[in-house]
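# can you look at this prediction? I've put the sequence above it.
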Amino acid sequence: MDIDILIEDAAWDALGLETMVQDAARATLAALSLDPDGYALSVLAADDTRIAALNADFRGKPTPTNVLSWPAQNRAAATPGAMPDLPQALPNAPPTELGDIALAHGTCAREAREGGKPLVQHATHLIVHGLMHCLGFDHQTEADAALMEQLETRILASLGVPDPY
């Protein structure tokens, strides 16, 4: 998998973020029967201030959030609870771009503390969650949320992360 990671907040360095992103992304794609080697993803590991600015620019919400995602294409399913139109990588072609994910260290760390979870597990969940958005999954309806949460739980279990829900 071709993953471009930009670490703007050095606090992420202590978590082994590059390995965490690679493992989470590969597990997510494999769970969906997609060959990880055919895809590309960009990840920004930032602080709350940077994420708050991005959240304001793109969502009109000037506050930090744990993860933001920008899919390369709209792949959402037409029917609530249905699988999105997953991308198909082409053989002997450049990797198919999935999109961008941005993580806020301060918010992630606070949520992990408040939830009594190790930060590595919470961040892994957010990476999987952000990538799922890039693949066309969402949680706008109960049916969509149920599908996304079921898949996330299965993916996280394959990584040794307990059910976050």
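Now that the structure is in, tell me what you want to look at.
# from here on, just use CA atoms for contacts and neighbour counts.
Fine.
# tell me the spacing between D47 and E152.
According to Cα to Cα, to the nearest Å, D47 and E152 sit 25 Å apart.
# so A157 touches D163, yeah?
Yes. With contacts defined as Cα atoms under 8 Å, A157 counts as touching D163 at a distance of 7.1 Å.
# enumerate every residue touching the residue nearest to the spatial centre of the chain.
The chain has G130 as the residue nearest its centroid, 2.2 Å off, counting by Cα atoms, centre = their mean. For G130, the contacting residues are V67, L68, S69, I101, by Cα atoms under 8 Å, 6 or more residues apart in numbering.
# can you check D4 too?
A40, L41, S42, V43.
# same thing but at 10 Å, please
For D4, the contact set (Cα atoms under 10 Å, 6 or more residues apart in numbering) comprises E18, V21, A40, L41, S42, V43, L44, D100.
# same thing with A53?
Applying Cα under 10 Å, 6+ apart, we find A53 in contact with R59, G60, K61, P62, T63, P64.
# in strands only, show me these.
Counting by DSSP state E, the contacts of A53 place none of their members in strands.
# most neighbours of all these, which one?
P64 (23 neighbours; other Cα atoms under 10 Å).
# quick check: it touching G106?
Yes. If you go by Cα atoms under 10 Å, P64 and G106 touch, sitting 8.8 Å apart.
# and for these two, which residues touch both?
By Cα under 10 Å, 6+ apart, the residues touching both P64 and G106 are D47, D48, T49, I51.
# now do the buried residues in stretch 32-51.
Residues of stretch 32-51 classed as buried: 34, 36, 38-51 (neighbour count, 16 or more other Cα atoms under 10 Å).
# got another, please set it beside the one above:
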Amino acid sequence: MARAARPELTLSLQFADPSHREHLPRHKVARWIRAALSAPGEITVRIVDADEGRALNREYRGKDYATNVLTFDYTHEPVVSADLILCAPVVAEEARKQKITLEAHYAHLLVHGTLHAQGHDHEEEGEAEEMETLESEIVTGLGFKDPYR
């Protein structure tokens, strides 16, 4: 059985907070994002500190705390265009609490953000179940433990 070709990806990887740079080699970040893409993509991934994460979450979502991942999606087709903002200290704390590696948590959050960039959501019960199932399939396909089990 032939493996489906991965969608083309133009990736910009930025480290405003360089503390996790060694956990996010470009080739792995690209692999994790491509696994969740269903169309060509132009994705910027920016790793930020708690101050920038909090400021962005407050400005764009009205929530005054740093969150793990923010997705700014601009187009869904014919090219997926989005910015994924990940807050390094929040990701590290969540990985510690979940007793998983930083790599596994970043892979999950990049898959999660990439699905959001394509219009998937989890605000309603049915949507949440569908998105979690898709995330689980992709993340386990990448060789990581199911993030929801």
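Thanks, I have the structure now. None of the values given here were measured: they were computed from a predicted structure.
# filter the contacts of G130 of structure 1 by whether they're kept in structure 2.
Counting by both residues aligned by TM-score structural alignment, their matches' Cα atoms under 8 Å, these that remain in contact in structure 2 are V67, L68, S69, I101.
# if we can go back for a sec, show me which of the contacts of A53 of structure 1 is closest to I7 of structure 1.
Of all those, I7 of structure 1 sits closest to P64, with 16.8 Å by Cα to Cα.
# residue in structure 2 matching that closest one?
Alignment note (TM-score structural alignment): P64 of structure 1 maps to A66 of structure 2.
# which residue ranges of structure 2 form strands?
For structure 2, the strands defined by DSSP E cover 9-15, 41-48, 69-75, 80-87.
# what's the closest non-adjacent residue to F144 of structure 2?
A104 (6.2 Å; Cα to Cα, 6 or more residues apart in numbering).
# redo the contacts of A53 of structure 1 as CSV? Include distance to D4 of structure 1.
Shown next, in CSV, are the contacts of A53 of structure 1 (distance: Cα to Cα, whole Å):
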residue, distance to D4 of structure 1
R59, 23
G60, 26
K61, 26
P62, 26
T63, 25
P64, 22
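# just the helices from structure 1, written as ranges.
17-31, 48-59, 105-115, 119-134, 142-158 (DSSP state H).
# return the most buried member of those.
Most buried of the helices of structure 1 by mean neighbour count (mean count of other Cα atoms under 10 Å) is helix 119-134; its value is a mean of 23.
# ok so, going back, please pull up the equivalent of the residue nearest to F144 of structure 2 in structure 1.
Matched by TM-score structural alignment, A104 of structure 2 corresponds to Q121 in structure 1.
# ok, its match - contacts?
Neighbouring residues of Q121 of structure 1 by Cα under 10 Å, 6+ apart: M20, A112, I127, L156, L159, G160, V161, P162, P164.
# and the fifth one, what's its match in structure 2?
It stands for L159 of structure 1. Matched across to structure 2, L159 of structure 1 falls on L142, judged by TM-score structural alignment.
# ok, and the closest non-adjacent residue to its match?
W32 (7.3 Å).
# so A52 of structure 1 is in contact with P64, correct?
Yes. If you go by Cα under 10 Å, A52 of structure 1 and P64 touch, sitting 4.0 Å apart.
# next, show the common contact partners of the two.
With Cα under 10 Å, 6+ apart as the test, A52 of structure 1 and P64 both reach A104.
# which residues are in contact with stretch 17-25 of structure 1?
1-7, 12, 26-28, 30-31, 36, 39-43, 45, 120-121, 123-132, 155-156, 158-159.
# ok, stretch 59-71 of structure 2 next?
Contacts for stretch 59-71 of structure 2 (Cα under 10 Å, 6+ apart): 45-58, 72, 82-94, 105-106, 109-110, 112-117.
# before we move on, the earlier item: need the contacts of Q121 of structure 1 in TSV (columns: distance to M148 of structure 1).
Formatted as TSV, the contacts of Q121 of structure 1 follow (distance: Cα to Cα, whole Å):
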residue	distance to M148 of structure 1
M20	20
A112	21
I127	13
L156	12
L159	17
G160	18
V161	16
P162	16
P164	12
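# closest to A145 of structure 1 out of those residues?
When the contacts of Q121 of structure 1 are compared against A145 of structure 1 (criterion: Cα to Cα), the nearest one is P164, at 13.5 Å.
# noted, bye for now.
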